[in-house]
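In: Show me the folded form of this:
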Amino acid sequence: MDILHTLLGDDIQAGLLIILNLIVIESLLSVDNAAVLATMVMDLPKEQRSRALKYGIIGAYVMRGICLLCAAWLVQIWWLKPLGGLYLLYLAFDYFKGKGAVGDDEGETVNKEKSWLYRATVGSIGTFWATVALVEVMDLAFSIDNVFAAVAFTDHIYLIYIGVFIGILAMRFVAQAFVRLIERFPFLETVAFLVIAVLGLKLFASLYAHFYPASAMTTILNSHKADIFVSVFTVTVFVLPVLSSLLFNFPKRKLV
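Out: Predicted structure coming up:
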């Protein structure tokens, strides 16, 4: 029992709820990450695509492992939380802006030609390795996503470790299952970015808490009840639309 308290905190049930949230968020982030990486290799010859993605997956493991080792240090830097919040808010804004664009039905893609790294390296190391280098940079950005999402839920370092580790596993084992889930319930991708926006707001609110630590609002933001509310909201906002879709086909799902 002492080990459970060490890993999950004083409230074991709350810790388990946070882990459930992290499984959902980290897995959905990994699905989105994998989709972006897939678009980056599409212009390569067919026989090179799987090799480039394999290097990308290895890079993802390495980057997430580095972030896992750095997590304890990162949570001590107070300004990283609001900065991470802005980053998550940007991800959500960029997604919803893309959803509102006319004729945007191809999902998220990356134009390699707009990347300074790709333009700087393609002439000297060739298209394949320039693509791999760009994939590794994207892996670093995606690893930061996972750490910030975990930190948004908790300051408990062992729960953050578990969250980032889930992100590593999700890249390999869980992503395909979530791809099938999103294929059947396409609205879940939008729900995921709505949750990412909420997490971004929660992280950004730490800026207020840092400068006004004695205020009533800070007490509320840092309270156990606020953490439970965010965790329950995250689970509910995924479960209720799926149940509604299964029972009433609203939001619409794809029939299998």
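
In: From now on I want contacts and neighbour counts done on CA atoms only, so please keep to that.
Out: Noted.

In: Show me which helix runs longest in the chain.
Out: For the chain, the helix with the greatest residue count under DSSP state H is helix 116-153.

In: ok now it, how far from the chain's centre?
Out: Remark: helix 116-153 is offset 15 Å from the chain centroid, using Cα atoms, centre = their mean, to the nearest Å.

In: need the helices for the chain, in chain order.
Out: So, for the chain - with DSSP H - the helices run 2-8, 12-40, 46-74, 80-100, 116-153, 157-169, 175-184, 187-204, 206-211, 216-221, 224-248.

In: returning to that earlier point: for the longest helix of the chain, buried residues please.
Out: 118, 121-122, 127-128, 130-140, 142-153 (16 or more other Cα atoms under 10 Å).

In: Stretch 53-60 too?
Out: L53, G56, I57, G59, A60.

In: Ok, stretch 184-199 next?
Out: For stretch 184-199, by 16+ other Cα under 10 Å, it's 184-189, 192-199.

In: so which of those residues comes closest to L247?
Out: Closest approach between the buried residues of stretch 184-199 and L247, by Cα to Cα: F185, at 13.0 Å.

In: Please generate a structure for the following sequence too, so the two can be compared:
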Amino acid sequence: MTFVEFLTDPHVWASFLALSAMEIVLGIDNVVFISVMVQRLPPEQQLTARRIGLTLALVFRVVMLAFLTWFIHMTTPIFTVSAYAFSWRDLVLLAGGLFLLVKGTREIHEGIEGAYDGSTSGPLVTSMTAAVIQIAVIDLVFSVDSIITAVGMADHIEVMIAAVVVAIAVMYVASGPVAAFIERHPTTKMLALSFLLLIGAALVADAFHFHIPRGYIYFAMAFSAGVEFVNVLASQKRRKRDTADGPPSPPGEE
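Out: This is a model prediction of the structure:
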């Protein structure tokens, strides 16, 4: 197939559009994780951390696409425990799922119990290096599902790489507003952390060959986000109404 035939082939464009949409959907959880992680950094470092995190996401996906032959063999069992045969892919998913469960649980604990004295020392801040390492680890885990989807939906590696680049570009544009929204509305951070627990549990289940359809997970996330959005709108309207009414009058002056 020549270059011109490749660009004018409707099947190529159909697979590109379908794969791009799927990669964007699969990238939602990555955007949520990065948005939560950068909240622990000083404001002047958050944009840099997001850029590094999404750049690593792009690099991991392109590198893994370039080694498709090796990656496909990651599903070959390497050892068996009881009735479960584990491959390298299973181990990556298991490690990533456990990482998300531990990370989400710790963040929720600190958010509820408090890990710092806000009146004196300010919020507990992680280092840029630690944030980038954690983002890199989870980017690698999220890349596994992304690349498996790409391999299953397209026949040409050029289409796969183009779709991944488009998805990362959309994630880059979306990561800023998502992070800003979470910062303006603290309750949404707890919701985002619960998403991490949900995704972590799904990855662990996948590692044990118990696949939870992603449609169920994305529906649960969308429904919860919709409820939180309505709650945020209601809170904003209450604040506006209270501001318009003004402070209550002192007794005897009514």
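
In: didn't I23 of the first structure look like it was pressed against V164?
Out: No: counting by Cα atoms under 8 Å, I23 of the first structure stays clear of V164, with 9.7 Å between them.

In: Which one's more surrounded, those two?
Out: V164 (30 against 22; other Cα atoms under 10 Å).

In: residue contacts, the more buried one?
Out: Going by Cα atoms under 8 Å, 6 or more residues apart in numbering, V164 of the first structure touches E26, R64, C67, L68, N146, V147, A150.

In: do you know how far it is from H5 of the first structure?
Out: 19 Å (Cα to Cα, to the nearest Å).

In: Please apply the same query to V195 of the first structure.
Out: 27 Å.

In: and what of F204 of the first structure?
Out: 28 Å.

In: The two: which has the busier surroundings?
Out: A side-by-side neighbour count of F204 of the first structure and H5, using other Cα under 10 Å, places F204 first with 23 against 12.

In: For the residue lying closest to that one once chain neighbours are set aside, give me its contacts.
Out: Leaving aside its chain neighbours, F204 of the first structure sits nearest to P82 (3.9 Å; criterion: Cα to Cα, 6 or more residues apart in numbering). By Cα under 8 Å, 6+ apart, P82 of the first structure lies in contact with L203, F204, A205, S206, L207.

In: List the contacts of the third one.
Out: The contact partners of A205 of the first structure, by Cα under 8 Å, 6+ apart, come to P82, L221.

In: Just give me the neighbour total for G122 of the second structure.
Out: G122 of the second structure, neighbours per other Cα under 10 Å, totals 9.

In: on that earlier part again, format the helices of the first structure as a markdown table; extra columns: distance to V256 of the first structure.
Out: Converted to a markdown table, those look like this (distance: least, Cα to Cα, whole Å):
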| stretch | distance to V256 of the first structure |
| --- | --- |
| helix 2-8 | 39 |
| helix 12-40 | 20 |
| helix 46-74 | 28 |
| helix 80-100 | 25 |
| helix 116-153 | 31 |
| helix 157-169 | 27 |
| helix 175-184 | 7 |
| helix 187-204 | 16 |
| helix 206-211 | 44 |
| helix 216-221 | 43 |
| helix 224-248 | 12 |
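
In: Out of these, which is closest to V110 of the first structure?
Out: The nearest among these, by Cα to Cα, is helix 12-40 at 6.1 Å.

In: one step back: and the residue nearest to F204 of the first structure, what's its match in the second structure?
Out: Counting by TM-score structural alignment, P82 of the first structure corresponds to L94 in the second structure.

In: List the contacts of the residue nearest to E23 of the second structure when sequence neighbours are not counted.
Out: Leaving aside its chain neighbours, E23 of the second structure sits nearest to A167 (5.7 Å; criterion: Cα to Cα, 6+ apart). Counting by Cα under 8 Å, 6+ apart, A167 of the second structure touches S20, A21, E23, I24, G27.

In: For PyMOL, write the select line for the buried members of these.
Out: The buried subset of the contacts of A167 of the second structure, as determined by 16+ other Cα under 10 Å, is captured in PyMOL by this line:
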select buried, resi 20+21+23+24+27
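
In: could the contacts of A167 of the second structure go into TSV alongside distance to N231 of the second structure?
Out: Below are these laid out as TSV (distance: Cα to Cα, whole Å):
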residue	distance to N231 of the second structure
S20	32
A21	29
E23	29
I24	26
G27	25
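
In: Give me the distance from stretch 246-256 of the first structure to the chain's centre.
Out: 25 Å.

In: Spit out the contact partners of whatever residue of the first structure lines up with Q39 of the second structure.
Out: Q39 of the second structure maps onto A35 in the first structure when the alignment is built from TM-score structural alignment. Shown in contact with A35 of the first structure (Cα under 8 Å, 6+ apart): E108.

In: Please identify which of the contacts of P82 of the first structure is nearest to L243 of the first structure.
Out: L203 (29.4 Å).

In: Distance of the closest residue to the closest one other than its chain neighbours relative to D32 of the first structure?
Out: Excluding the flanking residues, the one nearest L203 of the first structure by Cα to Cα, 6+ apart is G85, at 4.6 Å. Distance of G85 of the first structure to D32 of the first structure, computed by Cα to Cα: 19 Å.

In: Then T234 of the first structure?
Out: Counting by Cα to Cα - T234 of the first structure and D32 of the first structure are separated by 18 Å.
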